[in-house]
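Engineer: everything below, folded, please.
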Amino acid sequence: MGFDIEGLDEFKNAMIDLMKVKFPEELEREIYNLANRIWVKVKKRTPVGVYKNGHSGGDLRKNWQIGNLVREGNGYYIEVFNILDYASHVEYGHRTRLGKTDHPHTYKKRGTIDFVPGKYMLKISVEELNKELPGYLSSWLDNVIKEHGL
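Structural biologist: Here you go, the predicted structure:
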């Protein structure tokens, strides 16, 4: 059993537009908070290499960064990115030459091309945040409304 209240989504959108005009600092702070949530999620999902000599890597995990907030037209955007050149290979997957892999028992004969599947650590983190976003933004908006007596 449920019911619809017409205009609720429009009201929320109008409130966010009002936030852009009346309280831009709070909106920008919240955008940074959301970028930080993605940053934390993606760092946790980023694999760390373990080498044959027993040492472990971690450079890929350490090099996730949050860019500057950019206002463009009516909206904002911010980037979460990794500065290492091989980050996209780990994210999306890549082929290997000569069939070399980290697992010697799967080594293939010379000239074989194999594919290492991606980990999709950023994609999964963004999708996860998108699922949480409606409830998160609703509660944030409620707090702002109470705080400013709107």
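Engineer: from now on I want contacts and neighbour counts done on CA atoms only, so please keep to that.
Structural biologist: OK.
Engineer: what residues sit buried inside stretch 36-47?
Structural biologist: Neighbour-count burial for stretch 36-47, counted by 16 or more other CA atoms under 10 Å, picks out 38-39, 41-43, 46-47.
Engineer: how close does E147 get to H94?
Structural biologist: 49 Å (CA to CA, to the nearest Å).
Engineer: ok, L133 next?
Structural biologist: Distance from L133 to H94, by CA to CA: 31 Å.
Engineer: pull the longest helix from this structure.
Structural biologist: Taking DSSP state H as the criterion, the chain has its longest helix at helix 121-148.
Engineer: in that one, what's buried?
Structural biologist: 121-122, 125-126, 129, 141, 144.
Engineer: show me what it is packed up against.
Structural biologist: helix 24-45 (3 or more CA pairs under 8 Å, 6 or more residues apart in numbering; DSSP states H and E).
Engineer: helices or strands up against the helix it packs on?
Structural biologist: Helix 24-45 packs on helix 8-22, helix 59-62, strand 64-66, strand 80-82, helix 121-148, going by 3+ CA pairs under 8 Å, 6+ apart.
Engineer: now the other sequence, so there's something to compare against:
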Amino acid sequence: MKLTGVDSLIKKLEVDIDKKTENLLKKTGAYILKDVKMNTPVDTGRLKRSWKMNRELHQVTIYNNTKYAKHVEYGHRTRGSAKNLRYSPQTRTFSSNARRVVPGRHMLRNSVKRGKLFLSKEMAEIKIFGGD
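Structural biologist: Predicted coordinates:
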């Protein structure tokens, strides 16, 4: 018995899987980008407008080039101002009660978590990696 056309069938399946994978990456990247924009806090709107997506072969990158994006994502400390300085004559030191920690908003981290759930649901629907 001789089978013919197996090589062409394998190539066709590889191309089909590559197309499905790239489409799935594009959909997941767009989902994460939309989600991170929705969950970004707005003061001037610059941070929200600066979210971008870059797509290459088998890779999607979500990024923000504003200088303060990491401070909003992860949190930061404030130093306080000279207005809040107090002098203690007993200890001969200055102290400030204005120092505080501003917690991070984690908009990208949370969006990536939701994106992973979206990706697993989509993969189950199209049965790419190990479906019945």
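Engineer: what is the equivalent residue in the second structure for S139 of the first structure?
Structural biologist: Counting by TM-score structural alignment, S139 of the first structure lines up with E125 in the second structure.
Engineer: contact partners for the equivalent of R61 of the first structure over in the second structure?
Structural biologist: In the second structure, R61 of the first structure lines up with K48, judged by TM-score structural alignment. By CA atoms under 8 Å, 6 or more residues apart in numbering, the residues touching K48 of the second structure are 37, 40-42.
Engineer: could you redo the last one with a cut-off of 7 Å?
Structural biologist: The contact partners of K48 of the second structure, by CA atoms under 7 Å, 6 or more residues apart in numbering, come to 37, 40, 42.
Engineer: next one: G93 of the first structure
Structural biologist: 116-118.
Engineer: and it, what pairs with it in the second structure?
Structural biologist: Match for G93 of the first structure (TM-score structural alignment): G75.
Engineer: with E28 of the first structure instead?
Structural biologist: Under TM-score structural alignment, E28 of the first structure pairs with E22 in the second structure.
Engineer: how much space separates the aligned residue in the second structure for Y120 of the first structure from K37 of the second structure?
Structural biologist: In the second structure, the residue paired with Y120 of the first structure according to TM-score structural alignment is H106. H106 of the second structure is 12 Å from K37 of the second structure, where distance means CA to CA.
Engineer: which residues do these two both contact?
Structural biologist: Contacts common to H106 of the second structure and K37, judged by CA under 7 Å, 6+ apart, are absent.
Engineer: tell me the centre residue of the second structure?
Structural biologist: In the second structure, the residue lying closest to the centroid (CA atoms, centre = their mean) is L108, at 3.6 Å.
Engineer: how far away is it from N54 of the second structure?
Structural biologist: Counting by CA to CA, the gap from L108 of the second structure to N54 of the second structure is 15 Å.
Engineer: which ones are touching the closest residue to R97 of the first structure other than its chain neighbours?
Structural biologist: Closest residue in space to R97 of the first structure, ignoring its immediate chain neighbours: I113 at 5.3 Å, by CA to CA, 6 or more residues apart in numbering. Shown in contact with I113 of the first structure (CA under 7 Å, 6+ apart): 95-99.
Engineer: one more: W39 of the first structure?
Structural biologist: 64, 80.
Engineer: trace it over to the second structure, please.
Structural biologist: In the second structure, W39 of the first structure lands on L33 (TM-score structural alignment).
Engineer: before we move on, back to that, does the closest residue to the match of Y120 of the first structure other than its chain neighbours belong to a helix, a strand or coil?
Structural biologist: Once flanking residues are discounted, H106 of the second structure sits nearest to E73: 4.6 Å by CA to CA, 6+ apart. Look at E73 of the second structure: counting by DSSP: H, G, I helix; E, B strand; the rest coil, its state is helix.
Engineer: ok, R105 of the second structure next?
Structural biologist: coil.
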